[in-house]
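Novice: Fold the following, please.
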Amino acid sequence: MMQNELGTAEVTAEYKYNIIGADVPDETLFKGDLLVASLSGSPRHVNSIYYYDDTGSLLFERLCGEKTYYLFRTERWILTELAKTIAGITGPVSLVELGSGNAEKTTLLIDAYVGTHGLTSYAAVDINRSILERAAENILSVSSELNFLGIVGTYQTGLAEIKSLISPKLLFCLGSTIGNMHDDELDSLLLSARSALSPGDYFLVGIDLDKETEILEAAYNNQSAILTNLCVLQHLNWRFGGDFDLFQFRHVAFHNKSLHRMESHLEAMRDQLINLDKLEFSFQLKKGEMIRTEIMRKVEINTFSEMFGRYRFKQLKYWTDLDRRYAVILFQLS
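Specialist: Below is the predicted model of the structure:
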């Protein structure tokens, strides 16, 4: 079997895809010391990476179907209308996705690139191997002209792996996932992306736009959003030997207007001692104290693009839905 530039098996008719990184230890992906630090801080918080175990990923798919959760269907509409336009602008490229999920929207881009340019290479980075396997099944069921490489890992470890892919590349991150990052995390991602790409390569980003509080809070306070948020505690319990009682926490999500973001929290409904046995860590929560589980940036396009510009990513074009609720922005590395 032939080897490609990553040293992994080439996709053939008999060998549809390859997934690497399965041997990366959990300690590398889910760093307990960082979790202890974040739960010891003020305010207490956890990284949104803990949303995406198998149960959390399924709950997120359910959230995307909620009537009030406009983000998924709005981005899908934009890609349905404009994927061929994007493929025409970039020409043939290697596609690299950060946070692929089940790749339902990704198939719109892949169809456009395969239809316009023929055989296409696609690399997907996700922290959940089973989600990568589902993504491969979904994509390869609709397109046979595709080389699929799954990379189990964080965005930073995944970007290190794709450096050797042949340029030109289109790196993309959909679902407003970048909006979940704090400033230091976004800084790290953009530095890693700049290092992984070559001048002339592209970066396509889906991002939610700032809007009325009523619309935003409705999107993050439906039943699926509540269950998805509580699932974070379940993830911490099984991964780190925790004893969070999910029935003793209340979901709280609100629009922080001054910081231009939504925030999701879990509020303790009584005083309680929490133990994470595998980390040899315990902490006391008081009634009414909250653990922040996620931030969701809601941006203004020019300000967002200026931030990318500081890392040599020049905005080429952007597209929004008719109500200007959401944007897909195409950058190019100079």
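
Novice: Please count neighbours and contacts with C-alpha atoms only from this point.
Specialist: Will do.

Novice: May I ask you to confirm that Ala160 belongs to a strand?
Specialist: No: according to DSSP: H, G, I helix; E, B strand; the rest coil, Ala160 belongs to no strand; its state is helix.

Novice: How about it, nearest residue that isn't a chain neighbour?
Specialist: Ala196 (6.4 Å; C-alpha to C-alpha, 6 or more residues apart in numbering).

Novice: Wait, that neighbour touches Ile162, no?
Specialist: Yes: here Ala196 reaches Ile162: they are 6.7 Å apart, a contact under C-alpha atoms under 8 Å.

Novice: Can you pick out the residue with more neighbours from the two?
Specialist: Ile162 (23 against 20; other C-alpha atoms under 10 Å).

Novice: re earlier: quick one, what contacts the residue nearest to Ala160?
Specialist: Taking C-alpha atoms under 8 Å, 6 or more residues apart in numbering, we find Ala196 in contact with Leu159, Ala160, Ile162, Lys163.

Novice: Would you mind measuring from the second one to His235?
Specialist: Put plainly, it is Ala160. With distances taken as C-alpha to C-alpha, to the nearest Å, Ala160 is found 27 Å from His235.

Novice: between the two, who's got more neighbours?
Specialist: Ranked by neighbour count (other C-alpha under 10 Å), Ala160 and His235 place His235 first, with 20 against 14.

Novice: can you count the residues close to the nearest residue to the more buried one once chain neighbours are set aside?
Specialist: Spatial nearest neighbour of His235, excluding adjacent residues (C-alpha to C-alpha, 6+ apart): Tyr50 at 6.4 Å. Tyr50 has 19 neighbours, counted by other C-alpha under 10 Å.

Novice: Proceed likewise with the subsequent sequence, for comparison:
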Amino acid sequence: MAQDHPGTAAVATGNKYEIIGLDVPEETLFNGDLLVASLSESPRRVNSIYYYDDTGSLLFERLCTEKTYYLFRTERDILAEYAKDIAETTGSVFLVELGSGNAEKTTLLIDAYARSHGLTSYAAVDINRSILERAAENILSVSPDLNFLGVVGTYQAGLAEVKNLAAPKLLICLGSTIGNMHNDELDNLLLSARSSLTHGDYFLVGIDLDKETTMLEAAYNNQTAILANLCVLQHLNWRFGANFQIFQFRHLSVHNKDLHRMESYLESTQNQLITIDKLQFSFDLSKGELILTEIMNKVKVCDFSNMLSQFGFRRVQHWTDLQERYALVLCRLVDS
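Specialist: Next comes the predicted model:
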């Protein structure tokens, strides 16, 4: 990462578009030692980052168009209806987004801030430089006067980079991203978020609300979700020289009511020996044995707010759709 915060200077001098930061090494993102450790656990597990190679990213875009996958559309609709309210609640702020992707939904928020407060500055953090370039293209096409700063890096590295940007700030985390995190990952993110913000800064988070099993399981068991899950094995095959036979597994996504989350698995349909050549690792899979590939936490607004309060954030307001399937929660840092 750059150490002299050139992005800050870019905004100050009126440059509209800059991407800073070094590409994240693939061995950092796709750590073979961690993969071996997780596949040695009981139950066996694969980090959900293996969903996101080129094929996986395309499948996710397709998943967002599936009729049963309500998350993307619902969050977009909430933003379309309440972006102005959010902008008026926070006042003029520097927008910082974690995991921006192509920033399609974020344009709704940026447009509201531009209309309410004039020229807006926006920093996007993502591990993928090309995605940041697409985000800049999307955003600047609708907000040409915006100051755009892209930061290539992990969430923690990106947050450290934007720490010295002008306050007040609004940190944005859309797409129910935090719902895919295990407890230790979420704790690390929230600690990093708190350290990158100052007293009075805001944090806007998209969360999927706990609901009935039928709707949840329909969202994660459509045809695209099945393909995306199986493609995790394809990713492991080409990256690490594994011998997963995709047609010897079946997709399974179930609602764990006790833990308030959806869980996606790959179930072995026969006894088989898995070898991962590049990692010099092998293991036996029994028929019916499961590999956990993703968790998707489903929460209540009050429980989520209580959890955030442990990290110094106080809920200011939240917005939901009419069916209360999804929520945008706005918090403010009161204990830094």
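
Novice: about what we covered before: turn the contacts of Ala196 of structure 1 into CSV, columns for distance to Leu191 of structure 1.
Specialist: Output for the contacts of Ala196 of structure 1, formatted as CSV (distance: C-alpha to C-alpha, whole Å):
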residue, distance to Leu191 of structure 1
Leu159, 10
Ala160, 11
Ile162, 14
Lys163, 13
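
Novice: Need the counterpart of Ile166 of structure 1 in structure 2.
Specialist: Taking TM-score structural alignment for the superposition, Ile166 of structure 1 sits opposite Ala166 in structure 2.

Novice: I'd guess that match is in a strand, am I close?
Specialist: No: per three-state DSSP, Ala166 of structure 2 lies outside any strand segment and is coil.

Novice: Apart from its chain neighbours, what residue comes closest to it?
Specialist: Nearest to Ala166 of structure 2 is Phe94, by C-alpha to C-alpha, 6+ apart, at 6.8 Å.

Novice: Asn256 of structure 1 too?
Specialist: Excluding its sequence neighbours, the residue lying closest to Asn256 of structure 1 (C-alpha to C-alpha, 6+ apart) is Met262, at 5.7 Å.

Novice: Check whether the one you found really touches Thr293, as I assumed.
Specialist: No: using C-alpha under 8 Å, Met262 of structure 1 makes no contact with Thr293, being 11.1 Å away.

Novice: What helix or strand is Leu236 of structure 1 located in?
Specialist: Assigned by DSSP states H and E, Leu236 of structure 1 belongs to helix 223-240.

Novice: Now that helix on structure 2. Mean distance?
Specialist: Helix 223-240 of structure 1, aligned to structure 2 and superposed, deviates on average by 1.6 Å (mean C-alpha distance after the TM-score superposition for structure 1).

Novice: ok, then the element right after that helix?
Specialist: Where DSSP H and E defines the elements, the next helix or strand beyond helix 223-240 of structure 1 is strand 249-256.

Novice: which secondary structure elements does that next one contact?
Specialist: helix 213-219, helix 223-240, strand 261-268 (3 or more C-alpha pairs under 8 Å, 6 or more residues apart in numbering; DSSP states H and E).

Novice: the strands in the stretch 1-150 of structure 1, which residues?
Specialist: Counting by DSSP state E, counting those that start in this stretch, the stretch 1-150 of structure 1 has strands at residues 17-20, 44-45, 94-98, 120-126, 146-152.

Novice: Need those in TSV (columns: mean neighbour count and distance to Lys211 of structure 1).
Specialist: Listed next are these as TSV, based on neighbours: other C-alpha atoms under 10 Å; distance: least, C-alpha to C-alpha, whole Å:
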stretch	mean neighbour count	distance to Lys211 of structure 1
strand 17-20	19	39
strand 44-45	19	25
strand 94-98	23	26
strand 120-126	23	29
strand 146-152	24	35
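
Novice: now stretch 49-56 of structure 1, how far from the chain's geometric center?
Specialist: Between the centre of stretch 49-56 of structure 1 and the centre of its chain there are 11 Å (C-alpha atoms, centre = their mean, to the nearest Å).

Novice: what's the span of that stretch from first residue to last?
Specialist: 10 Å.

Novice: Buried ones in it, by neighbour count?
Specialist: Tyr50, Tyr51, Tyr52, Asp53, Gly56 (16 or more other C-alpha atoms under 10 Å).

Novice: same deal with stretch 329-336 of structure 2?
Specialist: Going by 16+ other C-alpha under 10 Å, stretch 329-336 of structure 2 has these buried residues: Val329, Leu330, Cys331, Arg332, Leu333, Val334.

Novice: Then stretch 270-277 of structure 1?
Specialist: Asn275, Leu276.

Novice: From Asp33 of structure 2, how far out is Gln280 of structure 2?
Specialist: From Gln280 of structure 2 to Asp33 of structure 2 the distance is 11 Å (C-alpha to C-alpha).

Novice: swap in Glu66 of structure 2?
Specialist: Taking C-alpha to C-alpha, one finds Glu66 of structure 2 at 35 Å from Asp33 of structure 2.

Novice: Could you check which of these two is surrounded by more residues?
Specialist: Between Glu66 of structure 2 and Asp33, Glu66 has the larger neighbour count (other C-alpha under 10 Å), namely 17 against 11.

Novice: show me where the stretch 1-150 of structure 2 has helices.
Specialist: For the stretch 1-150 of structure 2, helices defined by DSSP state H, counting those that start in this stretch occupy the ranges 6-13, 26-29, 32-39, 54-63, 71-90, 106-117, 129-142.

Novice: Which of these sits closest to Gln310 of structure 2?
Specialist: helix 71-90 (21.7 Å; C-alpha to C-alpha).

Novice: To what extent does the closest one diverge from structure 1 after superposition?
Specialist: Following superposition, helix 71-90 of structure 2 is found to deviate from structure 1 by 0.7 Å on average (mean C-alpha distance after the TM-score superposition for structure 1).
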